[in-house]
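Visitor: Pasting the sequence and the predicted coordinates here, then a few questions.
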Amino acid sequence: MALEVLVEQYRSLLVSVGLFVVAYLAVYAAGRVLFVPPVVRIVHRRNENNPTLENAVDLYTRVFFVVLAFPIAVAAAGFGRYLSGSAIVVAAATLAVGVAGQDVISNLVSGVFLVLDRNFNVGDFVRWNDRGGTVIGIGLRTTRVRTPNNEIVTIPNNDLSTKRVTHPYDGVRYRVEEPISVAYEANHDEIRSVLREVADEDDRILSKPAPALHVAQLDDSSVRLTIRYWVVEPAETDILATRTDYAERVVARLAKAGVAVAPASPQELSGSLTIERRSVDRS
């Protein structure tokens, strides 16, 4: 009897909660099944080869229906009268959430700007704060980047939208600079010839513009030079492997031509030397 009385007392509340859950799930499911897929397909047809925009549209539309379902479910369950009667409490709660969630809101807005930026896409190699990696996903609050060491770094969207981000491999070619030291008597024309020959043997390095040699600094015992050459299709080329192969072949070819790389520095010694003669007893 007591259980029946208790159920009777809370029947209206249970019905309202049930209506809230059913309405919330119905709105979200309808949007997720009937609205999101067609929108994603339209975006895909109009923006081919743009996974950044496709993923963002899919994510943001799902979040939209998550948020939209809440007021509809509140109205369907009849909870609106409770909320309207507690306007001060709702306003205070809204203010508290807004103050506490400033960083979250900032990252959400920054995420939208990153998605709309055509120069920032999934698959791009970027550098930020002396670090680098390939963008693998742009979320609501953070962006995930895979570093050359295969680490997954999670970066707040606000950091990427407000600070300097470099796209080193965004063009059709990328300039590489390599330092090298040679003796003063080395023939620079011969070195330039070797640089061009080695570059011509590698399809990853452009022959036009040809590799260039510049004097960077005059040291006490050697001339510090800078080799500059261009790599084709940097986004698809292993830059580190290309630099290693080119440097090894240049050093080997220069050694074969008799050009000393990184010659030893002469050291000037000063001081005194004392020689003592010892007599030998021959008896």
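Guide: Cool, the structure landed. Numbering: from 1, shown residues only.
Visitor: When you work out contacts or count neighbours from here on, use the C-alpha atoms and nothing else.
Guide: OK.
Visitor: Now do the helix of greatest length in the chain: which elements does it pack against?
Guide: Scanning the chain for the helix with the most residues, using DSSP state H, yields helix 51-77. Counting contacts by 3 or more Cα pairs under 8 Å, 6 or more residues apart in numbering; DSSP states H and E, helix 51-77 is packed against helix 11-30, helix 36-46, helix 102-116, strand 131-138.
Visitor: The structure to be compared is supplied as follows:
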Amino acid sequence: MDLQQITDEIVLIVTQYGLDVIGALIILIVGYIISKRVPSILIRLMGKRGIDPTVSGFLGSLARFAILAITLLLVLAQFGVQTASLIAVLGAAGLAIGLALQGTLSNVAGGVMLLIFRPMKVGQYVEVAGHGGTVKSISLFTSELATPDNIQIIIPNGSVWGSAIRNFSFHPTRRMDLVVGISYDDDIDKARGIIDRLIQADERSLKEPAHVIEVIELADSSVNFTVRVWCENANYFPLKFALTKAIKQTFDKEGISIPYPQRDVHLIKED
């Protein structure tokens, strides 16, 4: 092959594939620029809407990889590669991987939903998936709780999102319930007045909603009051402890007894 033939071959190749190469380069450049810009825009928009940075970063990365994958397919199509079969293979591979990692993907999906909808936040006390504790962290895969005795509990997010969540810290106020029993021989109105006076004397009890003191049950050995008092969330246990102690001490001073289960045994002597 002489020089002229080589030159003709090069010209032919450039003529046939030159535009495809230029088009592919343009697609690569544009796709790369878009893959850099779009995730940043998404993260910024989600940040303005208060979405957790972990979620926004994760979704931004997904968007970037999706744009790069589409760019690669467009480049292959530019050179005449049949992308339909390639997409089918990738889809089958993705399905197989998804089935193999369905537990992990379920946890990721649960983590994204938790971080977007925020049914619980760090620092709140919740009961979820059969466990109770203060939320310490929420990641894409797991949520961490600390029990009142400071035991760490790590729960997969799939279990958290798939169960009922009882959030004791969501509302700023909370109702405290007590059951107080007195003897059948004691004065009901007097006992009720004492409880009412003690509640009003404690500044941690809220005036609105008003507290409730009513006889709820005539039990086997006592007349039971239900006592319902509203307070700030942070004052729930301090108020409950203080009010329980004050009721017992004041009842003792006022001569009102708090009965406890007991049984009288009568011995009958037979001749």
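Guide: Received, thanks. All values reported here derive from a predicted model rather than from experimental measurement.
Visitor: Would you mind reporting the TM-score between them?
Guide: The TM-score (TM-score structural alignment, normalised by the length of structure 2) is 0.67; 231 aligned residues with a Cα RMSD of 3.7 Å.
Visitor: would you turn the helices and strands packed on helix 51-77 of structure 1 into a markdown table with mean neighbour count and distance to residue 159 of structure 1?
Guide: Listed next are these as a markdown table, based on neighbours: other Cα atoms under 10 Å; distance: least, Cα to Cα, whole Å:
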| stretch | mean neighbour count | distance to residue 159 of structure 1 |
| --- | --- | --- |
| helix 11-30 | 16 | 32 |
| helix 36-46 | 14 | 27 |
| helix 102-116 | 18 | 8 |
| strand 131-138 | 19 | 13 |
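Visitor: Export those as a markdown table, with columns for distance to residue 266 of structure 1.
Guide: Rendered in a markdown table, the data for those read as follows (distance: least, Cα to Cα, whole Å):
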| stretch | distance to residue 266 of structure 1 |
| --- | --- |
| helix 11-30 | 78 |
| helix 36-46 | 66 |
| helix 102-116 | 55 |
| strand 131-138 | 38 |
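Visitor: Select, out of these, the one closest to residue 65 of structure 1.
Guide: Nearest of those to residue 65 of structure 1, taken as Cα to Cα: helix 11-30 at 5.4 Å.
Visitor: That closest one vs helix 36-46, what angle?
Guide: 20 degrees (axes from the mean of the first three to the mean of the last three Cα atoms, to 10 degrees).
Visitor: Report the separation between residue 26 of structure 1 and residue 76 of structure 1.
Guide: To residue 76 of structure 1, residue 26 of structure 1 is 11 Å away according to Cα to Cα, to the nearest Å.
Visitor: before we move on, what about residue 130 of structure 1?
Guide: 53 Å.
Visitor: Neighbour count for these two, which is higher?
Guide: Neighbour tally, residue 130 of structure 1 and residue 76, criterion other Cα atoms under 10 Å: the higher count belongs to residue 76, 18 against 7.
Visitor: OK, contacts around that one?
Guide: 19-20, 23 (Cα atoms under 8 Å, 6 or more residues apart in numbering).
Visitor: of all those, which comes closest to residue 200 of structure 1?
Guide: If you rank the contacts of residue 76 of structure 1 by distance to residue 200 of structure 1 using Cα to Cα, residue 23 comes first, at 68.6 Å.
Visitor: Please verify my assumption that that closest one contacts residue 73.
Guide: Yes: counting by Cα atoms under 8 Å, residue 23 of structure 1 does reach residue 73; the two are 4.9 Å apart.
Visitor: Thanks a lot, catch you later.
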